[in-house]
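S.K.: based on what follows, work out the 3D shape:
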Amino acid sequence: MRTAVVLFTRDLRVHDNPALAAACANAEQVVPLYVLDPALGKLSPNRTRFLHQALADLRKTLRALGGDLVIRMGDPVAEAIEVARSVGAEGIGMAADVSGYARRREDRLRRECERHRIALRLFPGLTVVDPGSLRPGGGGQSYRVFSPYFRVWRAAQWRDEVAAPSKITLPQGVAVGRLPSLPDGESPDAAEGGETEARKRFSTWLRHLEPYADLHDDMPADGTSRLSPYLRFGCLSPLELANAARENEPYVRQLCWRDFYYQVALAFPQISVKPMRPAADSSWRDDSDALQHWKDGLTGVPIVDAGMRQLQAEGWMHNRARLITAAFLTKHLGIDWRPGVQWFFRWLLDGDVPNNSGNWQWVAGTGNDTRPYRRFNPIRQAERFDPSGVYVRRYVPELKGIEGVAVHQPWRLPADVRRGLDYPGPLESHRDEAVWLRP
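M.R.: Sure thing, here's the model as predicted:
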């Protein structure tokens, strides 16, 4: 093959990028292409900023290899076909994805490639194990329970990692286009995007991986990798990460959860809007005031408010805090999970359809949890995973003067102390305060 186009989507890296590696191995000239789709640019200022940082970093890396990143704006199918035809490309390669939007894009691109006699080839790379490769017995499309999926996933033959290309030759005369200007994000302390930053954090994380089992639920210690935004945009290969951490079972299990929800979303593309268990989705309360207080981190329950404020400050939230805040909205306030999905999508750098929506449905009892009626008591969770109140005081400065575990229940403080706090009491709209105070 003389010329190939690689359409980047959520694989913004050169290390272990199967689509890019195949193009460089089989074509004399390669056009790395990214199309800025206006339909996706409105979703999240945080993710848009992270994306633009990742694109700038990818262009710098590709230029160091002798190539470049070609930037276009518009419909990705139309732009990919136009670029391919302009350089006489025989083929287009891209990473397969599972969201409804991605699959519609793939179907349209396949039809257009057939019409213009251009080969289209899809590659793995967004997950450790391809979402469609593991099927349960009995003809099911996907595993609905995590544990059996994990056993099969752990025993599966993972694909081989592919090396970064040593050289890329871009066809002469291609207008590479300008990088988009860097927009303002909403979170002042958000992480920086790009493969360079991802690999730096990856190397650091591997040196601190051993105590993960003991620290991953320790909220003040913040002992998680914080690599999820880089996985979401493909700045880091999930396979490379899984191989590097393969002997650390607790961490590999978390990577498997990510793959699990990808295969769920492949079988159930309405995961963001429709319950997987409709019978558990019929008794939500309409309370716009309580919903707004939850969004603003002003529920009066410190551990919940700390999580919601971390979300806005950093575009990220500790996993334990995600469980606590989501459970508080759905199981204690009784509010529909879908507004929670959308609020997290607005802020999270790592927000994607499979994992954000899948986890929300799990917590709400409408998804893949084998115990759909479980509850997370926020006070007990706080006392267990933030026993000295360090995490709460980090994000709720109104409570910095409260010592120890008392910070988790400020309504129990003496009246004169409570009056001195610029912090609300628990929401009056709780259906039953005893529900979330009991063990």
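S.K.: drop to CA atoms for contacts and neighbour counts, all remaining ones
M.R.: OK.
S.K.: can you map out the helices along the stretch 201-350 of the chain?
M.R.: With DSSP state H, counting those that start in this stretch as the criterion, the stretch 201-350 of the chain has helices at 212-215, 228-232, 238-244, 249-267, 288-296, 302-314, 319-327, 337-347.
S.K.: what's in contact with the longest one?
M.R.: Contacts to helix 249-267, defined as C-alpha atoms under 8 Å, 6 or more residues apart in numbering, come from residues 98-99, 127-129, 131-132, 141-144, 146, 149-150, 153, 212-213, 238, 242, 245-246, 271, 353-355, 358.
S.K.: please list only the buried members of those residues.
M.R.: Those of the contacts of helix 249-267 that meet the buried threshold are 98-99, 127-129, 131, 141-144, 146, 149-150, 153, 212, 238, 242, 245, 271, 353-355, 358, by 16 or more other C-alpha atoms under 10 Å.
S.K.: gap between the closest residue in space to L43 that isn't next to it in sequence and L311?
M.R.: Distances taken as C-alpha to C-alpha, 6 or more residues apart in numbering place R346 nearest to L43, at 6.6 Å, with adjacent residues excluded. Distance of R346 to L311, given as C-alpha to C-alpha, to the nearest Å: 10 Å.
S.K.: looking at the two now, which is surrounded by more residues?
M.R.: L311 (27 against 20; other C-alpha atoms under 10 Å).
S.K.: how about the more buried one, nearest residue that isn't a chain neighbour?
M.R.: M317 is the one closest to L311 (C-alpha to C-alpha, 6+ apart), at 5.2 Å.
S.K.: for Y149, see how far away the one you found is.
M.R.: 26 Å.
S.K.: count the neighbours of the residue nearest to L311 for me.
M.R.: 24.
S.K.: hmm, A306 and it touching each other?
M.R.: No. Taking contacts as C-alpha atoms under 8 Å, M317 lies outside contact range of A306: 9.6 Å.
S.K.: mind listing which of the contacts of helix 249-267 are in helices?
M.R.: Within the contacts of helix 249-267, residues falling in helices by DSSP state H are 146, 149-150, 153, 212-213, 238, 242, 358.
S.K.: any chance of the residues you listed in CSV with distance to Y395 as columns?
M.R.: Below are the ones in helices among the contacts of helix 249-267 laid out as CSV (distance: C-alpha to C-alpha, whole Å):
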residue, distance to Y395
F146, 33
Y149, 36
F150, 35
W153, 37
Y212, 23
A213, 24
P238, 30
A242, 32
G358, 26
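S.K.: another sequence for comparison is provided below:
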Amino acid sequence: MTETVIVLFTRDLRVHDHPALTEACAGARRVVPLFVLDPAVRPYGRAAFLAESLADLRRSLRERGGDLLVRRGDTVTETMRLARQVGARAVHVSEDVSVLASRRQRRLAEECERARTAFLTFPGVTIVPPGALRPSGGGDHYRVFTPYWRVWAEHGRRRLLDAPREVVLPEGLDAGTLPEPGPGGPFPGGERAARERMNTWLRYDAENYADRRDDLAGDRTSRLSPYLRFGCLSPLELESRRPGDDLVRQLCWRDFFHQVTRAFPGITRDDYRPRGHRWRHDEEAARAWREGRTGVPIVDAGMRQLLAEGWMHGRARMVTASFLVRRLGVDWRVGAEHFFSLLLDGDVPDNYGNWQWVAGTGNDTRPNRVVNPLRQARRFDPTGEYVRRHVPELRAVPDRAVHRPWRLPGGVEGYPPPLVTME
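M.R.: Purely as a prediction, here's the structure:
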């Protein structure tokens, strides 16, 4: 049995179904759970959620006799410093796919090799590991979702793991201080909140998810995405609870974009499929879009929800993204960076993969697809309730007119005309 193992937490902040932690607890006498607050990892608007999630993780580990050690600095440097301090013979980490994560894993592997310390990566961020499925016709990943979905649905799953009963920590270690949580938001962070949200949603809303998930005002989406992004909830456990085909398909999309990002790490800056797009540089239009001042109510409602909550309804994400790139002609990278900076669930594969899909530079097999915001508004917010909730200037506008306020005599005071013609 190995004497001491470090488990480096990154975006897998839970104790249930955590292969790296379970393996360490089963195979080592002592386990050192570690999280490093690395200045290279910008928290953007996610700092409070992260702080709450770390506090919850520390609580869970302490309940099992362990603790969460928190360090500040370069992740690799701090991990290796702690490894020397405790005489660790191995470092465990959940495998991830972004450029930053891949670079960190390579550096850790190199430093561990120099120190004659084992470095092991484990699944857990996705349901099916990103490199597990390859097209039969060749290639290192699936470029189109539908064939990936068929193979993914039939692929075997690893065993779902219980939380470890005991975590034995070496004596005399300074646990370190957690970051201050700051003002709370609409999503409390942490595994406890994640599991409570999952259980409530499965009990009351999962059955009607397929019919109601696109209802903007009803907001019947699971709202589990921030917990999946931070690993407060295991995607495999969520799938195992049989949440319905529509949500399982969304989990598959998440896995799909992870395997795309693993194969194409430049997804945040380079066109996955270059098509010769010529984007407009229009900072004024981009600013109006960011602020929810485009004059198109359904777009402005979505953007203001994002500013207020750090979250946006999935249907609204598609509408607002399509408006920026298709109607305003602004580079998809402008929108993707704004979303990534504000969304609690903003992770590299999903955020940038979806933006490239909307822009026609990514995995969409119909690259010229255009979403009409007015049709979307009439279909998914027929009474204008969603718009009124987030655009107070329009609260007194009648139902049929709320999506076309520019057609009212004199318009609406305090609300701008649309940036582009929408008739």
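S.K.: still on that earlier bit, among the helices of the stretch 201-350 of the first structure, which is nearest F8 of the first structure?
M.R.: Closest to F8 of the first structure of those is helix 228-232 (C-alpha to C-alpha; 13.3 Å).
S.K.: residues of the host helix or strand of Q53 of the first structure that come out buried?
M.R.: Take DSSP states H and E as the rule and Q53 of the first structure turns out to sit in helix 45-64. Buried residues in helix 45-64 of the first structure, counted by 16+ other C-alpha under 10 Å: 45-59, 61-62.
S.K.: which helices and strands sit right next to that helix?
M.R.: Packing partners of helix 45-64 of the first structure (3 or more C-alpha pairs under 8 Å, 6 or more residues apart in numbering; DSSP states H and E): helix 195-207, helix 337-347.
S.K.: what comes up buried for the helix or strand following that helix?
M.R.: Remark: after helix 45-64 of the first structure, the chain's next helix or strand is strand 70-73, criterion DSSP H and E. With burial defined by 16+ other C-alpha under 10 Å, the residues of strand 70-73 of the first structure counted as buried are 70-72.
S.K.: tell me how far strand 70-73 of the first structure lies from the chain's centre.
M.R.: Here strand 70-73 of the first structure is found 24 Å from its chain centre; the criterion is C-alpha atoms, centre = their mean, to the nearest Å.
S.K.: also stretch 242-256 of the first structure?
M.R.: Per C-alpha atoms, centre = their mean, the displacement of stretch 242-256 of the first structure from the mean C-alpha position of its chain is 17 Å.
S.K.: first-to-last residue distance for that stretch?
M.R.: 9 Å.
S.K.: next one: stretch 264-283 of the first structure
M.R.: End residues of stretch 264-283 of the first structure are separated by 24 Å (C-alpha to C-alpha).
S.K.: show me what counts as buried in it.
M.R.: Under 16+ other C-alpha under 10 Å, the buried positions of stretch 264-283 of the first structure are 264-272, 274-276, 281.
S.K.: also stretch 400-413 of the first structure?
M.R.: Using 16+ other C-alpha under 10 Å as the test for burial, stretch 400-413 of the first structure gives 402, 405-411.
S.K.: find me the equivalent region of that stretch in the second structure.
M.R.: Under TM-score structural alignment, the counterpart of stretch 400-413 of the first structure in the second structure spans residues 395-408.
S.K.: how far is that stretch from where the chain is centred?
M.R.: The answer for stretch 395-408 of the second structure is 34 Å, by C-alpha atoms, centre = their mean.
S.K.: over to stretch 293-303 of the first structure?
M.R.: 23 Å.
S.K.: which SSE is the nearest residue to H15 of the first structure once chain neighbours are set aside in?
M.R.: Excluding its sequence neighbours, the residue lying closest to H15 of the first structure (C-alpha to C-alpha, 6+ apart) is A164, at 4.5 Å. Under DSSP H and E, no helix or strand contains A164 of the first structure.
S.K.: which residues touch A164 of the first structure?
M.R.: Counting by C-alpha under 8 Å, 6+ apart, A164 of the first structure has contacts 14-17, 21.
S.K.: any idea how far it is from V145 of the first structure?
M.R.: Applying C-alpha to C-alpha, the value for A164 of the first structure to V145 of the first structure is 36 Å.
S.K.: next one: G177 of the first structure
M.R.: G177 of the first structure is 46 Å from V145 of the first structure, by C-alpha to C-alpha.
S.K.: more neighbours: which of the two?
M.R.: V145 (14 against 11).
S.K.: that one and A156 of the first structure, how far apart?
M.R.: Taken as C-alpha to C-alpha, the span from V145 of the first structure to A156 of the first structure is 17 Å.
S.K.: cool, and V174 of the first structure?
M.R.: 42 Å.
S.K.: and for the biggest strand by length in the first structure, what's in contact with it?
M.R.: Of all segments of type strand in the first structure, defined using DSSP state E, the longest is strand 29-36. Strand 29-36 of the first structure is touched from outside by 2-9, 20, 23-24, 67-76, 79-80, 168-171, with contacts defined as C-alpha under 8 Å, 6+ apart.
S.K.: same thing with stretch 127-142 of the second structure?
M.R.: By C-alpha under 8 Å, 6+ apart, stretch 127-142 of the second structure touches 123, 148, 151-152, 155, 157, 235-236, 251, 255-256, 258-260, 262-263.
S.K.: looking at those residues, which is nearest D381 of the second structure?
M.R.: Nearest to D381 of the second structure among those, with distances taken as C-alpha to C-alpha, is L251, at 25.3 Å.
S.K.: quick one: what's aligned to the closest one in the first structure?
M.R.: In the first structure, L251 of the second structure lands on L255 (TM-score structural alignment).
S.K.: which one is Y148 of the second structure nearest to, not counting chain neighbours?
M.R.: Using C-alpha to C-alpha, 6+ apart, the nearest residue to Y148 of the second structure is Y142, at 6.0 Å.
S.K.: perfect, I'm done here.
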